[in-house]
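1. Got a sequence here, can you model it:
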Amino acid sequence: MVVLPKIGLTIGYQAPDKVEFLHRKSFEYLKESYIERVKSAGGLPVLLPNIPENVDDYLAYIDGLLLTGGLDVAPSLYGEERISDTVRLASGRRDEFEQRIVVAAVEKGIPVFGICRGF
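-> The predicted structure follows:
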């Protein structure tokens, strides 16, 4: 039996105050194409909810980390200011989670692949 490499996929988060449907409940989401691409490359996709305190548990389970694309990272995280109202920022929850998991993954030698956060 072949054991597939488990690839952790970060996912988007939408806060309740930004939701016009679902009775204004928060939700986490991912484009299905990320799952399909990991599967077609021979991996087992594992979706990682944005829970920073679970980072070590996630990393103990996965073999690789894929940072999926999404809205812009908050410029304040890299010492800049937002220069335009047209910039669509991701939630702070996702930013915090991805910062934490990337640092920990690199420290543990887990491969990390990132896709654009600013579409």
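
2. contacts and neighbour counts: CA atoms only from here.
-> Fine.

3. neighbouring contacts of stretch 4-11?
-> 28-30, 38, 42-50, 58, 61-68, 94, 98 (C-alpha atoms under 8 Å, 6 or more residues apart in numbering).

4. Go through that stretch and flag the buried ones.
-> Within stretch 4-11, the residues that count as buried by 16 or more other C-alpha atoms under 10 Å are 6-11.

5. so which two of the residues you listed are the farthest from each other?
-> Lys6 and Ile11 (15.6 Å; C-alpha to C-alpha).

6. Show me the contacts of stretch 4-11 that map onto helices.
-> 38, 58, 61, 94, 98 (DSSP state H).

7. Assess the claim that the fourth one and Gly12 are in contact.
-> Yes: counting by C-alpha atoms under 8 Å, a contact exists between Arg94 and Gly12, whose distance comes to 6.7 Å.

8. ranges for the strands of the chain?
-> 6-10, 12-14, 27-29, 44-48, 64-67, 112-114 (DSSP state E).

9. Make a markdown table from the ones you listed and add distance to Pro75 to it.
-> A markdown table is the format used below for the strands of the chain (distance: least, C-alpha to C-alpha, whole Å):
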| stretch | distance to Pro75 |
| --- | --- |
| strand 6-10 | 20 |
| strand 12-14 | 18 |
| strand 27-29 | 22 |
| strand 44-48 | 24 |
| strand 64-67 | 18 |
| strand 112-114 | 17 |
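
10. taking those together, which one is wrapped up most tightly?
-> strand 6-10 (a mean of 23; mean count of other C-alpha atoms under 10 Å).

11. Next, the second sequence, to be compared with the first:
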Amino acid sequence: MKPIIGVTMHSSERKFEINDTYIQAVLQAGGIPLCFPHITTGIEEFISKIDGLLLIGGHDIHSKFFGEDPIPMQGMVIEQRDESDFQVLQAALKRDLPVFAVCRGHQVLNVALGGSLYQDIPSQVNGAIQHAQKSARHEKIHRVVVKEGTQLFELIGSEVWTNSFHHQAIKEVGDGLMVTASTSDGIIEAIEHPDYTFCLGVQWHPEELAIKQDDASLTLFKAFVDACQK
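-> Here you go, the predicted model:
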């Protein structure tokens, strides 16, 4: 039986949606994607029916969830999505289900465990490089250096070139999380939690690269789906 991967979704006025690249990346890795809307009830029942959780990218996280007022550069927030992502994530961690968190999902993982964010990299981080690329989504825009002795290092090696579509980033790291990769300007690009079977967050978008047969990106999705199979 192929593992069932619960996949979060975007929302806009009166509809839920998801980029097809997430679905294709899960399928390529051997999983069955089960996309679900924002939920705050019936979460335990839902979690009991999946083998792993994929937290996808999307809008900004409301600054109130890490104890700050919004600065002028904060983008669109959807509080219902924040609440759903946090609650589903906590339920998944409680069961030690494998979690793979991408871009916004990487930030959700950090905030859910007590961390905080830069609300806007260009205005809050001196010397920041470009993190919101203007190139096509599959183009690799900057280098990420990976720390030795981490799960991420074992999977993809010491460095990787990645795509990048964010203006927020991890500031204070959440409880129990390890920083596993960063860019030359010090922005945290990956985190993992060693107390769980598989709990990994990346700030870039490997789903866009996986469908282009990028080795490192495919490796991440396959490792996640393999962990869900066990």
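
12. What does the superposition give as a TM-score?
-> Superposed pair, TM-score by TM-score structural alignment, normalised by the length of structure 1: 0.83. Supporting alignment: 106 aligned residues with a C-alpha RMSD of 1.3 Å.

13. Give the buried subset of the ones in helices among the contacts of stretch 4-11 of structure 1 as a ChimeraX selection command.
-> Typed into ChimeraX, the line below selects the buried ones among those, using 16+ other C-alpha under 10 Å:
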select :38,58,94,98
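
14. right, and out of the ones in helices among the contacts of stretch 4-11 of structure 1, which lies closest to Val73 of structure 1?
-> Arg94 (8.9 Å).

15. what residues are up against the closest one?
-> With C-alpha under 8 Å, 6+ apart, Arg94 of structure 1 has these contacts: 11-13, 50.

16. ranges for the helices of structure 2?
-> Under DSSP H, structure 2 gives helices at 20-28, 43-47, 79-94, 104-112, 121-124, 151-156, 206-210, 215-229.

17. Read off where the third one ends up in structure 1.
-> If I follow you right, that is helix 79-94 of structure 2. Using TM-score structural alignment, helix 79-94 of structure 2 corresponds to residues 92-107 of structure 1.

18. Just flag the most distant two among the ones in helices among the contacts of stretch 4-11 of structure 1.
-> Val38 and Arg94 (20.9 Å).

19. In structure 2, which residues correspond to stretch 31-49 of structure 1?
-> Counting by TM-score structural alignment, stretch 31-49 of structure 1 corresponds to 19-37 in structure 2.

20. Find the residue at the geometric middle of structure 2.
-> In structure 2, the C-alpha nearest the mean C-alpha coordinate belongs to Val102, at 2.1 Å (C-alpha atoms, centre = their mean).

21. Need the residues that contact stretch 48-57 of structure 1.
-> 8-11, 13, 28, 58, 93-94, 96-98, 100-101, 104.

22. Would you check which pair of the residues you listed lies furthest apart?
-> Greatest spatial distance in the contacts of stretch 48-57 of structure 1: Glu28 and Ala104, 21.9 Å, computed using C-alpha to C-alpha.

23. export the contacts of Arg94 of structure 1 to CSV and tack on distance to Glu80 of structure 1?
-> Below are the contacts of Arg94 of structure 1 laid out as CSV (distance: C-alpha to C-alpha, whole Å):
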residue, distance to Glu80 of structure 1
Ile11, 24
Gly12, 23
Tyr13, 23
Asn50, 24
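
24. which one among those residues gets closest to Val73 of structure 1?
-> Gly12 (11.8 Å).

25. what's the matching residue for that closest one over in structure 2?
-> In structure 2, Gly12 of structure 1 lands on His10 (TM-score structural alignment).

26. I'd say its match and Glu17 touch.
-> Yes: taking contacts as C-alpha under 8 Å, His10 of structure 2 lies within contact range of Glu17: 5.2 Å.
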